[in-house]
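K.L.:
Following is a predicted model, sequence given first.
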Amino acid sequence: DSTRTLPSVLPGDLLGGRAATERLIQAGRKRIAIINGQKGVDASRDRLKGYRQALSSNDIPFDPALVRPGNWEPSTGYSMTHELMALDNPPDAIFCANDLMALGCFDALRELGKSIPDDVAVIGFDDREIAQHTHPALTTLILPHYEMGEISAELLIDSVGGLLATPNQIKVECVMVERDSVEKSEENA
């Protein structure tokens, strides 16, 4: 049947955005900013939605001044962090919608004389290899490429065998990798 479509396998960006924001709240942060990805991109929309859900469920008012658009590049993380920290009431935490923007955020905070995580906690998304080599090491969420590929391959095999009875979209959990940019670990405290 040529009209049959295969489901898509995507990262759970909404739950990931929520988990990232919840982690910052857990660390005692109340003014949480987000440097998001480009408008019109599903990952950006869903990560922002998760951010807003976490704030709402923790009775933290949403402040549009703490939301900044990005383009997934370090330069955006850098410039948007400068904008955020220039606010009359700057954030005490920044959720960067990817690790590359978090690198730029780190540079800007250092330039402003801010300590991570003491003054400002930072969390990323994607778990790029560089995340473990930053100082402090970046807490981030894994973009589950391997798991998504594994599920996609299983679905493809099932579809060839006529066994496909799955939803249109399958979301794969983005697991958090705790490092030192939200709270210092015991060994680094």
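P.N.:
Ah, there it is. Numbering: from 1, shown residues only.
K.L.:
For the rest of this, base every contact and every neighbour count on C-alpha atoms.
P.N.:
Noted.
K.L.:
Next, please give the residue ranges for the helices of the protein.
P.N.:
13-26, 42-57, 74-85, 99-111, 145-160 (DSSP state H).
K.L.:
Touching the last one from outside, list them.
P.N.:
Outside of helix 145-160, the residues that reach it under the criterion Cα atoms under 8 Å, 6 or more residues apart in numbering are 6, 8, 9, 10, 11, 164, 172.
K.L.:
my guess is the fifth one meets residue 143, correct?
P.N.:
Yes - the pair residue 11 / residue 143 is scored as a contact, 6.5 Å apart, by Cα atoms under 8 Å.
K.L.:
joint contacts of the two?
P.N.:
residue 174.
K.L.:
So which of the two has more stuff around it?
P.N.:
When neighbours are counted by other Cα atoms under 10 Å, residue 11 and residue 143 differ, and residue 143 comes out ahead with 23 against 19.
K.L.:
if I pick the residue nearest to the more buried one when sequence neighbours are not counted, what's in contact with it?
P.N.:
In space, and not counting its chain neighbours, residue 143 is closest to residue 126: 4.5 Å by Cα to Cα, 6 or more residues apart in numbering. For residue 126, the contact set (Cα under 8 Å, 6+ apart) comprises 98, 99, 140, 141, 142, 143.
K.L.:
now swap in residue 54 and tell me
P.N.:
By Cα under 8 Å, 6+ apart, the neighbours of residue 54 are 18, 19, 21, 22.
K.L.:
6 Å instead?
P.N.:
18, 22 (Cα atoms under 6 Å, 6 or more residues apart in numbering).
K.L.:
Below is structure B, check it against A:
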Amino acid sequence: MSKIRKTLLYYDISEKIKDYIVSEKVQIGSLLPSERDLSKKFNVACITLRKSLECLCAEGILIKIPRKGSRIVALPKTKKTPYGKKRIGISIWLEAGINHPGTLNAIEILGKEFPSDEYEIIIIYISTSMLRNNDWGVLLNNNVDGLLIPVQEIPEYVLRKIQSSKQPAVFINHNNLNSCVWCDEESGMSKLFNYLSSLGHRNIAFVTGQAGLPVTERQVQAFKNCCKTKGLKSSDKYLLTGSYDERSGYQKTLELLNMDTPPSAILLGDDFMALGALKAINEKGLKCPDDISVSCFGGYKISEQLHPSLTVLKSEGAFSSAAKMLKRILESKDLIPEASIILDKELIVRESTGLAKKDRKTQSPG
């Protein structure tokens, strides 16, 4: 009897926490009060309160942040929230934050495709702790009607579990699942290589994002294929694995510039890596593009605002295409997944690429 009562109690407390989140208008991304404060507020033991929080984590409403507390990653469905609206979830990387240009761009597009009078946009945060602990409950037990998932570092088996769950979902930058939107990295890389070759570049380096991601694997294979087609034998030497951040771009570019035969052109995984590359080039006393050319995948506004402005391989319409696909699936009677969409890469030439400089040394001028 006591066991039944205890089960009902922590379930009841989890419902009260949901009501608290809604009534107090606690924002997504905020931390709940401490476990001790919540225990006092709801007049329950800490062990019961923890079970209540575990329930909310399993529902995809909270995630546990070590040494910080419980963070709200989705608003609960309660009697105080409108039932008439469909809830569209989009996963974003917690460490990148809500103000990352990619996140802001995605939310703006979703706002256009899913009007607020019919839909509610729910941000589902994923984090390095989930990757480290292999804990993906926030995605597998979410509380939404449809999912948009930029693949990022999410393991393949998690993506396949989501697909097999029959929940409407569209995956961005993955090419081995139904209902995917991904880019043709091969044709984009070929455009860039043809352009750089026309400028006399033979030593071309590529600093990738995280290894193991589907988009990274496609880009690496495209780079190797283009090197082979152009008769460049040093593709492995000039192929470095980094991560999608400025610091990685800076460090890996320094590695390349310190080689006995440094490259004359560097391609990086995104705009922020390229920003780090420009800092490393400047630190070595070199100039872009006079001494070395820089280009990147991406195309955020920052690429236009840097000096020099960046030559980019840009894919237009990935989030818009994914949002339209998800909307069609939700509106279909049987929620049937769609075939994948392949988008082309556009080469936008700007100031950061120029003629190859022959016999360049890495030493500072003078």
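P.N.:
Received it, and whenever you're ready, just let me know what you need. Remember, it's a predicted structure, so these values are computed and weren't measured experimentally.
K.L.:
quick one on the thing from earlier: closest to residue 38 of structure 1 out of the contacts of residue 126 of structure 1?
P.N.:
residue 98 (11.2 Å; Cα to Cα).
K.L.:
ok, the equivalent of that closest one over in structure 2 - how many residues close by?
P.N.:
Per TM-score structural alignment, the equivalent position to residue 98 of structure 1 in structure 2 is residue 270. Neighbour count for residue 270 of structure 2, taken as other Cα under 10 Å: 26.
K.L.:
ok, back up a step: can you tell me which of the helices of structure 1 is nearest to residue 36 of structure 1?
P.N.:
The nearest among the helices of structure 1, by Cα to Cα, is helix 42-57 at 6.0 Å.
K.L.:
how far apart are that closest one and its match in structure 2?
P.N.:
With mean Cα distance after the TM-score superposition for structure 1, helix 42-57 of structure 1 departs from structure 2 by a mean of 1.3 Å once superposed.
K.L.:
what range in structure 2 does that helix sit on?
P.N.:
So helix 42-57 of structure 1 sits over residues 214-229 in structure 2, by TM-score structural alignment.
K.L.:
Buried residues in that stretch, which are they?
P.N.:
Across stretch 214-229 of structure 2, burial judged by 16 or more other Cα atoms under 10 Å covers 214-220, 222-227.
K.L.:
so can I have TSV of these showing distance to residue 40 of structure 2?
P.N.:
Converted to TSV, the buried residues of stretch 214-229 of structure 2 look like this (distance: Cα to Cα, whole Å):
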residue	distance to residue 40 of structure 2
214	47
215	48
216	49
217	51
218	53
219	53
220	54
222	58
223	59
224	61
225	63
226	64
227	65
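K.L.:
Report the contact partners of residue 17 of structure 1.
P.N.:
47, 50, 51.
K.L.:
In contact with residue 142 of structure 1, which residues are there?
P.N.:
Here residue 142 of structure 1 is in contact with 126, 127, 174, 175 (criterion: Cα under 6 Å, 6+ apart).
K.L.:
any chance of the contacts of residue 126 of structure 1 in a markdown table, plus distance to residue 65 of structure 1?
P.N.:
Conversion of the contacts of residue 126 of structure 1 to a markdown table gives the following (distance: Cα to Cα, whole Å):
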| residue | distance to residue 65 of structure 1 |
| --- | --- |
| 98 | 20 |
| 99 | 22 |
| 140 | 23 |
| 141 | 24 |
| 142 | 27 |
| 143 | 27 |
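K.L.:
Now intersect these with the strands, please.
P.N.:
Applying DSSP state E to the contacts of residue 126 of structure 1, the entries found in strands are 140, 141.
K.L.:
Which one of the contacts of residue 126 of structure 1 is nearest to residue 118 of structure 1?
P.N.:
Nearest member of the contacts of residue 126 of structure 1 to residue 118 of structure 1, counting by Cα to Cα, is residue 140, at 17.3 Å.
K.L.:
surely that closest one meets residue 125?
P.N.:
Yes - between residue 140 of structure 1 and residue 125 a contact is recorded at 4.9 Å, counting by Cα atoms under 6 Å.
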